[in-house]
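K.L.:
With the sequence up front, the predicted model follows.
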Amino acid sequence: MNHLIQLRHTLHQFPETALEETQTARRILEFFRPLAPDQILENLGGTGLAFVFQGVKPGKRLLFRCELDGLPIADLKKSDHQSQIPGKGHLCGHDGHMAILCGLGVKLSQNRPESGEVLLLFQPAEETGDGARAVLTDPRFEQIKPDIAFALHNLPGYPLHQIVMRKGTFAAGSTGMTISLTGKTSHSAHPEAGINPANALATLIQELPKLPLEANGFALLTLIHAKLGSLAFGTSAGKGSLSMTLRAFDQEDLDNLIEKVKEKSRVISKSERLEVEFSFVEQFAVSVNDPDLYSLVENAAKKLGLSLIEKPEPFRWSEDFGLFSQVCPSFLFGLGSGESCPQLHEGTYDFPDELIETGVEMFWELVKETC
């Protein structure tokens, strides 16, 4: 464990943000080469890595996934492993998740599974929602397409080492959406000569947050940014934009909410003689846990004597592991990182080192139960 903790501290000191994780990937590759995996795939979906450990007999291919990327947020917690990269930090615990998968790699190098294959995936760009899609669309992914996929995420606010589970939706799907409005600029002394998006923008700000109330299940629209023209006092604006985050627990509800936003925007834009365009970023699928895998995770936790909790509702945040649940039966579970642990994405957050062993042992039990 000391070796894994030191690795985690090194990764914490040198965080890299989405799609820039070249040095992080290099460190992981250096760790795995002595473990002699049967197959190594580099630059998967960009900077991703996959390590395959083959069993003695044919069988199912089991995937365990972690994330390579840090956040563009300053690490504020003073420690001997504080981030050395200004304005960047591993403030979601991906450094710890990587250390856990490295620990599982050590176990697999010493004890190959009885059957099948175990695939350890170090995925880029989870924070932007781009990484899972990039990996899944990489042509080489077909070579290692899994039969079952597992992942975990540490969860501040829950007792240390507690396993947090759900059948069905574990985390919401979400997308960033921007509505761009185009009219016509004019002199501010003659606004009637132009087409100013101000009124349409104001109406959208008032009306769009009401749309989720029409959904059958949980849905939410959060306005995050608005822009009208530029700071030119002699000009009446001819362009405007409104950005928001949409989220829902059900993929159909999320898709329906997107369509309702488009429909409302088109109606309002037409009434104001404006052109309208839509763009999307940071798209996360709903993370859906396969109910048949629930007992495997539950049994693993019980064998290790860990506390279990069934969360009554899905988490509102998103995780791009949701895309794997569209490829094969998948299961994402939580690992409590302490009731007093700072929340994820806070400047003072730091992954608890004692969770590394717990995560390794949970994954190892799942290997033994499945392969």
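P.N.:
On my side now, so go ahead. Numbering: from 1, shown residues only.

K.L.:
From here on, just use CA atoms for contacts and neighbour counts.
P.N.:
Will do.

K.L.:
May I ask you to name the longest helix in the protein?
P.N.:
helix 251-271 (DSSP state H).

K.L.:
Next secondary structure after it?
P.N.:
Following helix 251-271 in sequence order, the next helix or strand is strand 275-284 (DSSP states H and E).

K.L.:
Other residues contacting that following strand?
P.N.:
128-130, 173-183, 262, 265-266, 269, 318-320, 322-323 (Cα atoms under 8 Å, 6 or more residues apart in numbering).

K.L.:
how far out from the middle of the chain is stretch 69-85?
P.N.:
19 Å (Cα atoms, centre = their mean, to the nearest Å).

K.L.:
Repeat that for stretch 37-51.
P.N.:
19 Å.

K.L.:
Span of it from start to end?
P.N.:
6 Å (Cα to Cα, to the nearest Å).

K.L.:
now the longest helix of the chain against strand 275-284, angle please.
P.N.:
Computed by axes from the mean of the first three to the mean of the last three Cα atoms, to 10 degrees, the angle separating helix 251-271 from strand 275-284 equals 160 degrees.

K.L.:
take a look at this one as well, against the first:
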Amino acid sequence: MPVLNRIAAYAEEMKTWRRHLHQHPELSFDCPETAAFIAARLREIGVDEIHEGIAKTGIVAVINGTGAAPTIGLRADMDALPILETTGAEHASKVPGKMHACGHDGHVTMLLGAAKYLAETRRFAGRVALIFQPAEEDGAGGQVMVQEGIMDRFEIGQVYGIHNAPNLPFGHFYTTPGALMASVDTAFVYITGKGGHGATPHECIDPVVATVAMVQAVQTIIPRNVYALDEAVISVTQIHTGTASNIIPEEAMFCATIRSFKPDVRALLKKRFYEIVEGHALAFNVTARVDYDWGYPATVNTPDEAAFASAVAAEVSGEEASHPNSNREMGSEDFSYMLEARPGAYLFLGTGPGAGLHHSAFDFNDEAAPIGASFFARLVERAQPL
């Protein structure tokens, strides 16, 4: 049975919700219309409590079960991306330069669908805390919600989340115990030399050659400092310098994204990055400043909760569609902060062929929403049975 029968009956309503959200994307913490839409649906559904204004526009809603038990947290992110949509869909974004290119509109819909079912049936003990989080893409809204005390305030004992996964088999769930997604750090390096005419480089201190040497050298950090079985990646994604073909510029900069799974590896990458930049600055007689943004930590599932979530996924989609030991991903997620605060698990839900995440032609597959909603609902009923 791919979806719960009652949730299957909500499919068209869920599609309407999702497509409304898709047409009205908002960014980062600035999601007032999204939050208002969610709150209105929650009131119609009949949840017991709605707490708004957490992490500026986030919401935590509570549904009380039938008997005494702990509180289980279910999370959906709700922010969009600064991308101009090219889907051509009738429900395409109405806000130029903003779109739901990562499926957070679908994540909200799945959680609302589960909320509707749970508020109606209440075949569970304890409480459910529905976490609607802004600023996953930019701003670490998950961290802010944790810092504002939602785990203690709502006595959340464990927490779960789902992310849609285009181009993985439809209806299949993927997760793994331990690290599922990488930490992400970003380094901005600013190099200053002495500019001048390209015909007289001996009178200059060239930041361009220093930058080239630094970029090449940082690519040696992983193969020559990190154990080969400890996955990590450093990708230089920007280099900016110069204004004309015959001028040696005064300044240059480059930017890199730095990803790993283990805290000690993460610390080593930062240490070696600084050492290489500082050493090359000395060698090339330039000055260099590093702005190192210590970003989202690795998303680490607790083993028992990952195994439990996979068992629930198998119940919803079938044994062959639940993959409890799937490959981990180098992408990152601020759900990691919630998993640092409480045990829990994060899963990917395959949505079939389509444009990839963060692509201007991406659109969430509405047929996946009842499956995700069923997973959330069964997770609660299995975790906190009457």
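P.N.:
The structure has been received and is ready for your questions. What you see is a predicted model, and the numbers here were worked out from it, not measured in a lab.

K.L.:
which residues does the spatially most central residue of the first structure contact?
P.N.:
Note on the first structure: the residue nearest the mean C-alpha position is Glu319, at 3.1 Å, using Cα atoms, centre = their mean. Contacts for Glu319 of the first structure (Cα under 8 Å, 6+ apart) come out as 126-127, 129, 171-173, 284-287.

K.L.:
Ala369 of the second structure too?
P.N.:
If you count contacts by Cα under 8 Å, 6+ apart, Ala369 of the second structure has them with 11, 14-15, 106-107, 109-110, 113.

K.L.:
Aligned counterpart of the residue nearest to the centre of the first structure in the second structure, please.
P.N.:
Using TM-score structural alignment, the equivalent of Glu319 of the first structure in the second structure is Glu333.

K.L.:
Tell me where the stretch 1-150 of the second structure has strands.
P.N.:
Using DSSP state E, counting those that start in this stretch, the strands of the stretch 1-150 of the second structure run over 49-54, 58-64, 71-77, 127-133.

K.L.:
Then the stretch 201-350 of the second structure?
P.N.:
Under DSSP E, counting those that start in this stretch, the stretch 201-350 of the second structure gives strands at 232-241, 247-248, 251-260, 287-294, 299-301, 322-323, 344-350.

K.L.:
tell me which of the contacts of Ala369 of the second structure is nearest to Val95 of the second structure?
P.N.:
Proximity of these to Val95 of the second structure (Cα to Cα) peaks at Gly106, which lies at 17.9 Å.

K.L.:
Quick one: map that closest one onto the first structure.
P.N.:
Per TM-score structural alignment, Gly106 of the second structure is aligned with Gly96.

K.L.:
tell me the contacts of that match?
P.N.:
8, 351-353, 355-356.

K.L.:
Give me the neighbour count for the aligned residue in the first structure for Ala119 of the second structure.
P.N.:
The alignment partner of Ala119 of the second structure in the first structure, by TM-score structural alignment, is Ser109. Around Ser109 of the first structure sit 18 other residues, with neighbours defined as other Cα atoms under 10 Å.

K.L.:
Wait, Ser109 of the first structure touches Leu35, no?
P.N.:
Yes: using Cα atoms under 8 Å, Ser109 of the first structure makes contact with Leu35 at a distance of 5.4 Å.

K.L.:
before we move on, back to that, mind putting the contacts of Gly96 of the first structure into JSON lines with secondary structure?
P.N.:
Output for the contacts of Gly96 of the first structure, formatted as JSON lines (DSSP: H, G, I helix; E, B strand; the rest coil):
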{"residue": "Arg8", "secondary structure": "helix"}
{"residue": "Phe351", "secondary structure": "coil"}
{"residue": "Pro352", "secondary structure": "coil"}
{"residue": "Asp353", "secondary structure": "coil"}
{"residue": "Leu355", "secondary structure": "helix"}
{"residue": "Ile356", "secondary structure": "helix"}
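
K.L.:
Of those residues - the most surrounded one?
P.N.:
Counting neighbours by other Cα under 10 Å, Phe351 leads those with 26 neighbours.

K.L.:
what about Ala288 of the second structure, how many neighbours?
P.N.:
23.

K.L.:
which position in the first structure aligns with it?
P.N.:
Looking across to the first structure (by TM-score structural alignment), Ala288 of the second structure lines up with Val276.

K.L.:
and the gap between that match and Glu282 of the first structure?
P.N.:
Counting by Cα to Cα, the gap from Val276 of the first structure to Glu282 of the first structure is 21 Å.

K.L.:
Contacts only, for the aligned residue in the first structure for Gly171 of the second structure.
P.N.:
Taking TM-score structural alignment, Gly171 of the second structure has His161 as its aligned residue in the first structure. Applying Cα under 8 Å, 6+ apart, one finds that His161 of the first structure lies in contact with 306-307, 335-338, 355, 358.
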